[in-house]
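S.K.: what's the 3D shape of this:
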Amino acid sequence: MSTTRNWIQWSAAAAVLLALGLGLFLRNPNREGGVRLEGEVQNFSGERFDLARFRGQPVVVNAWATWCGPCRRELPMLLEQAKAHREIRFVFLNQGEGPEAVRAYLEEARLDMPEAYFDPNSGVIQRWGAQGLPTTYFFDAAGKLVAKHVGELNKEQLLGYLSLL
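M.R.: Predicted coordinates:
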């Protein structure tokens, strides 16, 4: 009788795990065609718009925050590469902070960030399946996700991703 009960328990556990795995697969935003360059953000002035307006050229979206150490370390290199690769639009998408906090940080760090945007509730990157900060997304000119990097980028990694665009 205990052999039957063990078999039933194992079968039930396997069914639950299969259902969970299938559920995660079906809701995975990174599946083919799932992540697109779109979502409402705002600029320093508070103007709201959809990221889809940037379609038509390759776009790099860097999700970051001023309190994030790895974000702070990679930011100067990303800004430098944005100036060096003007054919690619770099969008710096702050997560959960306001313009005042970002402006104060940029002044303190002496950084010039011409493409600073805000995702106040992190809704855009949650839909894109972000797993932490920093996360950098690489979109082709049609707005389709080509690559995603979770964690701090170094220059060689960034250049490798840019070559895909």
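S.K.: hey, let's count contacts and neighbours off CA atoms from now on
M.R.: Will do.
S.K.: could you pull out the helices for the chain?
M.R.: Taking DSSP state H as the test, the helices found in the chain are 2-26, 69-84, 99-109, 123-127, 155-164.
S.K.: next, the structure of the following sequence, for comparison with the previous one:
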Amino acid sequence: MVLVVVAAVGAAALREPAPTSFSASGAPRRMPEAGTFPNVGEQDFEGILVGLRGKPVVVNVWASWCAPCRTEMPLLQRAADTYGDRVVVLGVASKDDPAAAQGFLDDFGLTYPNVFDSTGRIRVALQVSAYPTTYVFDRRGALVSTVKGGVSEQRLAALIEGTLR
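M.R.: You can find the predicted model right below:
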């Protein structure tokens, strides 16, 4: 009986709709420098997204304990390298230990910016229910796609290309 209830709750969580209307607001904030790993609150995160309007943005929410996140990091770096200044890739470490998250970043030598969500408010605002989760925003800052779980390199490229048209 307990297994049936757990399975039903798990299935319902997987069907939970991804946010379709997340919209950053507030004063624009500067993007963190690559190589830094600042602790950023929800308002600062939204301000970063507001400041990036005019460019498509890929936000990837990850954690060091997440095996699929480890698989995704190299493809996100390749996307950042491939699209250069035309697209912004921004990582958000959440539900993690700061030292473990920093070690994870160091292991991959990432050059795209990453921030740390110590309060969990970014995770809540984005309605993260799976790790990793990738959000793609268009040039206007509108959320156009959410991928729960790992994203393939081909799917990520197709989502990014869709925002560049």
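S.K.: and the TM-score between these chains?
M.R.: Once superposed, the chains reach a TM-score of 0.70 (TM-score structural alignment, normalised by the length of the first structure), with 136 aligned residues with a C-alpha RMSD of 2.8 Å.
S.K.: for Arg36 of the first structure, find the nearest of the helices of the first structure.
M.R.: Nearest to Arg36 of the first structure among those is helix 123-127; the distance by C-alpha to C-alpha comes to 9.8 Å.
S.K.: which residues in the second structure does the closest one align to?
M.R.: The alignment of helix 123-127 of the first structure onto the second structure (TM-score structural alignment) spans residues 121-125.
S.K.: from the chain's centroid, how far away is that stretch?
M.R.: Stretch 121-125 of the second structure sits 11 Å away from the centroid of its parent chain (C-alpha atoms, centre = their mean, to the nearest Å).
S.K.: got the contact list for it?
M.R.: Outside stretch 121-125 of the second structure, the residues within contact range by C-alpha atoms under 8 Å, 6 or more residues apart in numbering are Phe22, Gly41, Glu42, Phe45, Val61, Ser94, Asp117.
S.K.: now do 6 Å
M.R.: For stretch 121-125 of the second structure, the surrounding residues in contact (C-alpha atoms under 6 Å, 6 or more residues apart in numbering) are Glu42.
S.K.: and that stretch, which residues are buried?
M.R.: Across stretch 121-125 of the second structure, burial judged by 16 or more other C-alpha atoms under 10 Å covers Arg121, Ile122, Arg123.
S.K.: can you check stretch 37-54 of the second structure too?
M.R.: For stretch 37-54 of the second structure, by 16+ other C-alpha under 10 Å, it's 37, 39-53.
S.K.: same question for stretch 19-38 of the second structure.
M.R.: Quick answer for stretch 19-38 of the second structure (16+ other C-alpha under 10 Å): Pro19, Ser23, Ala24, Ser25, Pro28, Arg29, Met31, Pro32, Phe37.
S.K.: excluding chain neighbours, give the residue nearest to the fourth one in space.
M.R.: If you skip the residues right next to it in sequence, Ser25 of the second structure has Glu46 as its closest partner in space, 5.9 Å away by C-alpha to C-alpha, 6 or more residues apart in numbering.
S.K.: mind checking the SS state of that neighbour?
M.R.: On the three-state scheme (DSSP: H, G, I helix; E, B strand; the rest coil), Glu46 of the second structure is labelled helix.
S.K.: gap between it and Ala24 of the second structure?
M.R.: 5 Å (C-alpha to C-alpha, to the nearest Å).
S.K.: need the contact list for the residue sitting nearest the centre point of the first structure.
M.R.: Centroid-nearest residue in the first structure: Thr135, 4.3 Å away (criterion: C-alpha atoms, centre = their mean). Residues near Thr135 of the first structure by C-alpha under 6 Å, 6+ apart: Ala63, His149, Val150, Gly151.
S.K.: which one is it nearest to, not counting chain neighbours?
M.R.: Distances taken as C-alpha to C-alpha, 6+ apart put Val150 closest to Thr135 of the first structure, at 4.4 Å, once the chain neighbours are dropped.
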